[in-house]
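Enquirer: Build the 3D model from these lines:
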Amino acid sequence: MRRSIPVVAATLGLALTLTACSGSADEPADDTSSSAAESTGSFVMWVDETRIDSFKPIAAEFEAETGVKVELVQKISGEIKDDFISQVPTGEGPDVVIGAHDWTGSFVTNGVVAPIELGDKAGEFAESAITAFAYDGQQYGMPYAIENIALIRNNALLADTPATTFDELVAQAQGAGTEFSVLIQQGPDTGDAYHLYPLQTSFGAPIFTQTEDGSYTTDLGLGGAPGDAFAAYLQKLGQQKVLDPQIDGDKAKQAFLDGKAPYIVSGPWYATDFTKANMDIAVLPVPSAGGQESKPFVGVQGAFISAKSKNAVLANEFVTNFLTTEKVQTELYESGGRLPALTASAEKIDDPILQGFNEAGATGAPMPSTPEMNSMWEFWGSTEVQIIGGQAADPAAAWNTMVTNMQGAIDAS
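Expert: The predicted model follows:
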């Protein structure tokens, strides 16, 4: 296992072994662009209040191994992203910031993060975790944890009878004789496109198209025949009462806790409540509805390096060589409860619940980090609710109107 290189009096050798980050967000830095001799023996890292306790022992361990001090600064979760964007250009920001992968688009377009080079190490991580931090063909973050939704089964209501399609799953669930079959949270106004996305992708209708390296383009992928077919399927699920716009997240969770459904599509945030209630549950991939692979959105946590880092070599050593080790990834899982992005760490977790989420999200689709994504939700969820609730007599026409509105928002951005 690759361990971090000790730094004693900051030798030039460190710079020659690392891929230093540049002061530009356009290209990875050349190894000769800075040297460890220029470093101060410390660097600054911002972490919000939800992650600070997990990173305190990690920072201490790095200092013990290398002699380099990590100056942790706690920031407010709702402000850390915007503060980073505003302070980096002034030279007052940190060298490293810990955050979510869907910040990547905003960070890159504002020129505040430097690309990083993971090389062969990229193959040691879940594919979805790596592609989550890809933007315009380059890598901008090092993943350490992932989370996604999956199918959760109440084993007390239904035996282990795997379904190969979502229709088979619904039929099984209806045979359990419960009030609901498969709970998928929605909401009367804005719906919940996030929880329906595994079904949508199984029709080959992703929100945006992706390049070969996994980066998202701004070309919508949910139109045409695949989108029409998914819209028709939503109407069908609404007519079958599988989907109900009135069942939001809280209602779906409570119904499952009360034993009113054998299945729910949700994430580890609800699974924790189910296990605390001593429910016997299993976590499975969401079966395909449209014939293609069902891909949930994947959220990834990771580390970014500032484009204006004053200690780029040391920051890069911490991010690409230290945080990528199995020991550190496992420690972050144990303290934070999120599934490790590193495959070796994830595979050694003996918690069947987290293993189930890992399998369900292994080939998932990272949440798009493009700035255009922010304006997609308002059209997306509300249209799905109209189709599910029967307000849209022609589901394809409603879906195509939604796509047109989405394209208009992209063109106006």
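Enquirer: Going by C-alpha atoms from here, please, whenever you check contacts or count neighbours.
Expert: Will do.
Enquirer: Which residues does stretch 323-339 contact?
Expert: If you take Cα atoms under 8 Å, 6 or more residues apart in numbering as the criterion, stretch 323-339 is touched by 1-3, 51, 53-55, 58, 121, 142, 144-147, 322, 340-342, 344-346, 354, 358.
Enquirer: repeat that for 6 Å
Expert: Applying Cα atoms under 6 Å, 6 or more residues apart in numbering, the contact partners of stretch 323-339 are 54, 145, 146, 340, 345.
Enquirer: Is it possible to get JSON lines of these that adds distance to residue 364, neighbour count and secondary structure?
Expert: Listed next are those as JSON lines, based on distance: Cα to Cα, whole Å; neighbours: other Cα atoms under 10 Å; DSSP: H, G, I helix; E, B strand; the rest coil:
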{"residue": "54", "distance to residue 364": "26", "neighbour count": "18", "secondary structure": "helix"}
{"residue": "145", "distance to residue 364": "14", "neighbour count": "24", "secondary structure": "strand"}
{"residue": "146", "distance to residue 364": "11", "neighbour count": "27", "secondary structure": "strand"}
{"residue": "340", "distance to residue 364": "15", "neighbour count": "32", "secondary structure": "strand"}
{"residue": "345", "distance to residue 364": "18", "neighbour count": "20", "secondary structure": "helix"}
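Enquirer: Please generate a structure for the following sequence too, so the two can be compared:
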Amino acid sequence: MRIRTAGVAAVAALALAAAGCGSGSDKPAASNSPKAATGKLVIWADDKRTAALKPFAEKFGQENGVTVQVQAVSKDLQTNFVTAAQQGGGPDVVVGAHDWIGNLVQNGAIDPVQLTADQKSGFNPTAVKAVTFNGQLYGVPYATENLALIRNTDLAPEAPKTVEDLVSAGKKLQSEKKASEILCLQVGQNGDAYHIYPFYSSAGGYLFGTAANGDYDPKDLGVGKPESIAAFKKIATLGEKGAGALKRSISDANSISTFTAKKCAFLVSGPWAISDAKKAGIKYDISPVPGFAGGKEAQPFVGVQAFYVAAKGKNKALAQEFVTNYVTTPDLAVALYQAEPRPPALTAAFDQVKGSDPDLEKFAQAGKNGQVLPAIPAMAAIWDPFGKAESAVIAGQDPARTVTAAGNTIAKQIK
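Expert: Take a look at the predicted model:
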């Protein structure tokens, strides 16, 4: 989930012209969608998903007698989508992370989607939960993702049971000059709440409590409370003035490449890191992120990638047809998996690819006790202050003072 860094948006359109009304495919044209022969369906996605979507978008266009245009938005997709929606433009369908939902709903940028009970039952239940907001389904999930511990088995044959075991193994490799870093977990100058969360949760910290219905409660902010201070004190022991396992010099730009260069035996990352490990010829294995000795089980965030229907789209009925009856097919889910190997949310697609990819089940095991990444609007207030507090504590700043200040900043933003 390298999705937290903003950049200048680069939008490159791929126009997929449709050819006539009937395509002779095995799926008939949808009877409940308008024959919008004069319109077009516009889809925004990132570069990799744009390529995977192309043949399916073309097929959909042929079957519905419309032009389908897929546009690749390389950077800052969410912000560009909200801005376009507020200006009355933008796509009919957008592809993105589930934790966008609170912000998108708050800005009136997406509509609920309608899946039948039978369609819902075909998905990973956690994925369905992730795209449900205020009791309504706002997206059609296609992939899940969570962090795990990826290790170089040449350097570390056994999976560490605890964080302390990991640090001990990493230090031994350093002393033997087989590795220069104990752990590759991205921190950077501004921290990274997503990647540190397994350690934070193991040490007893939390972001938001939950309401009676199980939804995250923005009124119960955990950052700044005693549990979070205790958690950051544990994290500090791993920092630059402690064990040296967590460093600001390891960032989103180099954490994976440092691992693939065999400079560290352990990498905390997600499915997106595996293709780089394979290209580098690294012998690797995947296991759950370990927790602190005597602490709670480490819980990574579980994220979901999904398709959304734009509230300001010009062809909303056609967009609903696309996300409910095309995105729910195994063929498209498998194609998206092949574009970037994240575990498919559609059970039939997961079952189809797991035999050829044992990593899928290992990531699923690593995330089975994970927490759904909060999608409430208040989550937007967490990232920057929490991350900067993490970076400061890892640099050696006082955990209690630093985390209390971060909690105050977050609380003011939520109000």
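Enquirer: max-length strand in structure 1?
Expert: Of all segments of type strand in structure 1, defined using DSSP state E, the longest is strand 297-305.
Enquirer: Tell me how far that one lies from the chain's centre.
Expert: Centroid separation for strand 297-305 of structure 1 versus its chain: 6 Å, with Cα atoms, centre = their mean, to the nearest Å.
Enquirer: Average offset of that strand relative to structure 2?
Expert: Following superposition, strand 297-305 of structure 1 is found to deviate from structure 2 by 2.3 Å on average (mean Cα distance after the TM-score superposition for structure 1).
Enquirer: corresponding residue for residue 155 of structure 2 in structure 1?
Expert: In structure 1, residue 155 of structure 2 lines up with residue 157, judged by TM-score structural alignment.
Enquirer: Check the gap between residue 343 of structure 1 and residue 303 of structure 1 for me.
Expert: Distance, residue 343 of structure 1 to residue 303 of structure 1, by Cα to Cα, to the nearest Å: 17 Å.
Enquirer: which one of these two has more residues nearby?
Expert: Using other Cα atoms under 10 Å, the more surrounded residue of residue 343 of structure 1 and residue 303 is residue 303, with 24 against 18.
Enquirer: For that one, which residues are in contact?
Expert: If you count contacts by Cα under 6 Å, 6+ apart, residue 303 of structure 1 has them with 97, 98, 141, 142.
Enquirer: how about it, what's its partner in structure 2?
Expert: Residue correspondence to structure 2 (TM-score structural alignment): residue 303 of structure 1 is matched to residue 307.
Enquirer: Run a quick neighbour tally on the spatially closest residue to residue 67 of structure 1 that is not a sequence neighbour.
Expert: Of all residues not flanking residue 67 of structure 1 in the chain, residue 7 sits nearest, at 5.6 Å (Cα to Cα, 6 or more residues apart in numbering). By the criterion of other Cα under 10 Å, residue 7 of structure 1 has 18 neighbours.
Enquirer: thought residue 7 of structure 1 was touching residue 66?
Expert: Yes. If you go by Cα atoms under 6 Å, residue 7 of structure 1 and residue 66 touch, sitting 4.9 Å apart.
Enquirer: following the longest strand of structure 1, which helix or strand shows up next?
Expert: Per DSSP states H and E, strand 297-305 of structure 1 leads on to helix 312-316 as the next helix or strand towards the C-terminus.
Enquirer: before we move on, back to that, could you report the neighbour count for the match of residue 155 of structure 2?
Expert: 17.
Enquirer: Ok, residue 308 of structure 2 next?
Expert: Neighbour tally, residue 308 of structure 2, other Cα under 10 Å: 30.
Enquirer: re earlier: make a PyMOL selection of the buried ones in the contacts of residue 303 of structure 1.
Expert: This is the PyMOL syntax for the buried subset of the contacts of residue 303 of structure 1, where burial follows 16 or more other Cα atoms under 10 Å:
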select buried, resi 97+98+141+142
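Enquirer: tell me which of the contacts of residue 303 of structure 1 is nearest to residue 227 of structure 1?
Expert: Distances from residue 227 of structure 1 to those, taken as Cα to Cα, are shortest for residue 141 (31.8 Å).
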